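Trainee: Here you go, sequence then predicted model.
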Amino acid sequence: MPAVIVLGAQWGDEGKGKATDQLGQHTDLVVKFNGGNNAGHTVVIDGEKYALHLLPAGILSEGVTPIIGNGVVVDLDVLFEELEDITSRGVDCSRLLISSNAHIIPPYNRLMDQANERARGNNLIGTTGRGIGPTYADKMNRIGLRIQDLFHPEELRAKVEAALAPKNTIFEAVDLQVLDPAEVSDHLLSFAERVKPMLCDVSLVVNDALDRGDTVLFEGGQATMLDIDHGTYPFVTSSNPTAGGALTGSGVGPTRIDRVVGVAKAYTTRVGEGPFPTELDNEVGEALRTKGGEFGVTTGRPRRTGWFDAVVMRYATRINGLTDICL
């Protein structure tokens, strides 16, 4: 089975990191195709716990090439903090590859997350505040910054200045810090030489691997019910964690995929606002939360808990074309 997609079949936190790591030990490439450091995968190896946010789970598997695809949004500060952390613990990160088309999360989009939540008042979405949504919005508005822009300093500076001008007006209006475009640009450009050895054309690398008969695992962040198109909108993430997102987020065609594995818990959890039909807002739900250690890897927020939802699983099976379920 050379091309396998692994994704969440509920509202996230189903154990995708563990499933990806276990399957990833038998693959050649692991490709993260959506989201950013709003994801949180916990992997335990030989009793040691690793909390991954931006890096693919395949980073922990010896001999596997971990890849960050074009569908991911990259906070460069977080990227190198994570790399330094796990490198210091003896993990070889030299194989990491990143799409030059992946978008950068600039500092001003973290502030935009705060500004947007303030403007919503009591109608909160429950964002992680990492700047994910505003960065995807910039991407769709064609004012985003891609990693390849780091190697064209003057163009990057012009893009930052144009994107930041209207946002500074918003920051000032809601009593947030106004940012200097020159300082933002200098900070981003400081990463250029460090990220350069990792850059590649992910679509070419992955398709060449599949042509050779290598096994490629596509790792989804978040989950089906948080999909921007197919989830419980508007209480969703800003990308497509479903099977279709694996294709656009890495540059492969649908005919290359052999299996789609949906990961689910025997009960259900979700973080943040939004509908949750089987939620247990009582002592049973609290017992599930305590026994399951249901606290966000990225945010630390307590997760809402509830019974297994077979209707959601049937929906996730249809949306993703699941061939397998890991319960």
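Mentor: Structure received.

Trainee: Please make it C-alpha for all contacts and neighbour counts, starting now.
Mentor: Fine.

Trainee: what about the strands in the stretch 1-150 of the chain?
Mentor: 3-8, 29-32, 41-45, 48-52, 65-68, 73-74, 97-99, 103-104 (DSSP state E, counting those that start in this stretch).

Trainee: For this protein, just list every one of the helices.
Mentor: 16-24, 76-88, 107-120, 132-140, 153-173, 181-189, 192-195, 202-212, 243-248, 283-292, 310-320 (DSSP state H).

Trainee: Just tell me which of the ones you listed ends up closest to residue 5.
Mentor: helix 243-248 (6.8 Å; Cα to Cα).

Trainee: So which bits of the closest one are buried?
Mentor: 243, 245, 246, 247, 248 (16 or more other Cα atoms under 10 Å).

Trainee: Got another one to weigh against that:
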Amino acid sequence: MANVTVIGAQWGDEGKGKLVDWLSNRADVVVRFQGGHNAGHTLVVGDQTYKLSLLPSGVVQGKLSVIGNGVAVDPWHLLSEIEKIAGQGIVITPDLLVLADNACLILPLHRDLDQAREAAATKKIGTTGRGIGPAYEDKVGRRAIRVADLEDREALVAKIDRLLAHHTPLRAGLGLPPADGDALLAELEAIAPKILAYAKPAWLTLDEVAKSGRRILFEGAQGALLDVDHGTYPYVTSSNTVAGQAAAGSGLGPRSAGFVLGIVKAYTTRVGEGPFPTELFDEVGQHLGTVGREFGTVTGRARRCGWFDAALVRQSVALSGIAGVALTKLDVLDGLQTLKICTGYRLDGRDIGYLPAGLKAQAALEPVYEEMDGWSESTQGARTWKDLPAAAVKYVRRVEELIGAPVVLLSTSPERDDTILMRDPFQD
């Protein structure tokens, strides 16, 4: 049995929540390995809808769930999420949830800095304002407060002093008052017992799981095109979102990643600013947004919508070593007479098949489209390949050819069971 790593292969919001929930039935352990509570996964189980940001999707299935060291953790948000999901009947205990003791914390001063920067910027990045970026800055600057620091008051005091030495001039430059170190210490000491109840060496827990032969599902957040190194920089998130981060962000070696499953929407969306070669501003774009209910799980912001970009997904397949994709929201294309797929770009009179790194080049890209017939029949709720219209099958097969990876799962509605399985990643 292989482990499985699930990542978004576009700009996020591809429907990972449903697929991770579906795959959790086949896994023993679910691990979040990057990002913060800017990620949003929506799970629909029967008549219940669960909206998760920090908690791994496995908690809904009662599976051992791990928040890895690669995740930036807002401890107050984590506790509020635990409380909220408890109100829906899912009780989170330390036997169910493991929080890496070497994960870095998102603090109120990170949120202040994030929001002040975005408000002051003439060219906005489009962050969620939740402090994730500044928290990762402190992590790589070696001044972050980590989960384990909550049990050592002496270390905590020293770390807060070091942190404020960096943040005080930043805040002054943005017109913010100095952060109150004593108040921060009191807040952290008050929350420490509740957070430390879940804290463990996550790498050690996962090493034991791996040696016992149990199956691990690594759950990515955001999408590969928002990767801080490989995405549309600077309009990216602040962590690595490609599959390779599953190893570094969990503490397991790279051989543990197993089958890499890329989640791909049957069209393209993104939230926030940044390049989007196939973005639509016409009635088709409105159709995709309305029928697809394209609003961010975390922020509620309307998503930008466009045609499927095979060149971008092909790039994600290469960057993450994607072995197969799960194609979601095929039903949103129902009723469109003609469909378009971007196969590459024109840039300064030449053809290219990838997204260049430079902002100027990205802005100048002209998508090259291939047209296909749409279908009038409904695909919503289809659970077998033969239930799909011939034109829909043709569309899926063409997507496979253009991205260089097979479609192993096909999702036809938000419902968990409306999924067509061509190949089980855990059996690979």
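Mentor: Good, I have the coordinates. Values in this document were obtained by computation on a predicted structure and should not be read as measured data.

Trainee: The strands of the stretch 1-150 of the first structure: which one's closest to residue 308 of the first structure?
Mentor: Minimum separation from residue 308 of the first structure across those (Cα to Cα) falls at strand 3-8, 13.9 Å.

Trainee: neighbouring contacts of that closest one?
Mentor: Outside of strand 3-8 of the first structure, the residues within contact range by Cα atoms under 8 Å, 6 or more residues apart in numbering are 14, 16, 19-20, 210, 215-224, 241-243, 246, 256-264.

Trainee: mind redoing it with 6 Å?
Mentor: Contact with strand 3-8 of the first structure is made by 215-220, 223-224, 257-263, as judged by Cα atoms under 6 Å, 6 or more residues apart in numbering.

Trainee: Is residue 372 of the second structure in a helix, a strand, or coil?
Mentor: At residue 372 of the second structure, secondary structure determined by DSSP: H, G, I helix; E, B strand; the rest coil is strand.

Trainee: just to revisit the earlier point, would you format the strands of the stretch 1-150 of the first structure as JSON lines with mean neighbour count and distance to residue 131 of the first structure included?
Mentor: Formatted as JSON lines, those follow (neighbours: other Cα atoms under 10 Å; distance: least, Cα to Cα, whole Å):
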{"stretch": "strand 3-8", "mean neighbour count": "27", "distance to residue 131 of the first structure": "22"}
{"stretch": "strand 29-32", "mean neighbour count": "28", "distance to residue 131 of the first structure": "18"}
{"stretch": "strand 41-45", "mean neighbour count": "18", "distance to residue 131 of the first structure": "19"}
{"stretch": "strand 48-52", "mean neighbour count": "15", "distance to residue 131 of the first structure": "18"}
{"stretch": "strand 65-68", "mean neighbour count": "27", "distance to residue 131 of the first structure": "18"}
{"stretch": "strand 73-74", "mean neighbour count": "29", "distance to residue 131 of the first structure": "9"}
{"stretch": "strand 97-99", "mean neighbour count": "23", "distance to residue 131 of the first structure": "19"}
{"stretch": "strand 103-104", "mean neighbour count": "26", "distance to residue 131 of the first structure": "10"}
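
Trainee: In TSV: those, plus distance to residue 195 of the first structure.
Mentor: Formatted as TSV, those follow (distance: least, Cα to Cα, whole Å):
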stretch	distance to residue 195 of the first structure
strand 3-8	27
strand 29-32	17
strand 41-45	23
strand 48-52	19
strand 65-68	12
strand 73-74	11
strand 97-99	8
strand 103-104	12
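
Trainee: Pull the residues that contact stretch 129-142 of the second structure.
Mentor: 106, 110, 111, 114, 115, 144, 238.

Trainee: For the third one, grab the count of nearby residues.
Mentor: Neighbours of residue 111 of the second structure under the rule other Cα atoms under 10 Å: 20.

Trainee: residue contacts, it?
Mentor: Neighbours of residue 111 of the second structure in contact, by Cα under 6 Å, 6+ apart: 130, 131.

Trainee: Distance check, it against residue 37 of the second structure.
Mentor: Distance check for residue 111 of the second structure against residue 37 of the second structure: by Cα to Cα, to the nearest Å, it reads 12 Å.

Trainee: same check, this time on the last one
Mentor: Remark: distance between residue 238 of the second structure and residue 37 of the second structure (Cα to Cα) = 12 Å.

Trainee: which residue numbers in the first structure go with the host helix or strand of residue 420 of the second structure?
Mentor: Using DSSP states H and E, the element containing residue 420 of the second structure is strand 419-421. Strand 419-421 of the second structure lines up with nothing in the first structure when matched by TM-score structural alignment.

Trainee: who does that strand touch, helix- and strand-wise?
Mentor: The contact analysis (3 or more Cα pairs under 6 Å, 6 or more residues apart in numbering; DSSP states H and E) places strand 419-421 of the second structure against strand 407-411.

Trainee: buried sites along the strand it packs on?
Mentor: Of the residues in strand 407-411 of the second structure, 407, 408, 409, 410, 411 count as buried by neighbour count, 16+ other Cα under 10 Å.

Trainee: Which members of the contacts of stretch 129-142 of the second structure are the farthest-apart pair?
Mentor: 115 and 144, at 19.0 Å, using Cα to Cα across these.

Trainee: More neighbours: which of the two?
Mentor: Remark: of residue 115 of the second structure and residue 144, residue 144 carries more neighbours, 23 against 16, as counted by other Cα under 10 Å.

Trainee: Disregarding residues adjacent in the polypeptide, which is nearest to that one?
Mentor: Nearest residue to residue 144 of the second structure, sequence neighbours excluded (Cα to Cα, 6 or more residues apart in numbering): residue 138, at 4.9 Å.

Trainee: and that neighbour, how many neighbours?
Mentor: Neighbour count for residue 138 of the second structure, taken as other Cα under 10 Å: 19.

Trainee: cool, residue 190 of the second structure as well?
Mentor: 12.

Trainee: cool, residue 75 of the second structure as well?
Mentor: By the criterion of other Cα under 10 Å, residue 75 of the second structure has 20 neighbours.

Trainee: cool, residue 71 of the second structure as well?
Mentor: Look at residue 71 of the second structure: counted by other Cα under 10 Å, it has 27 neighbours.

Trainee: Then residue 283 of the first structure?
Mentor: Neighbourhood size, residue 283 of the first structure [other Cα under 10 Å]: 9.
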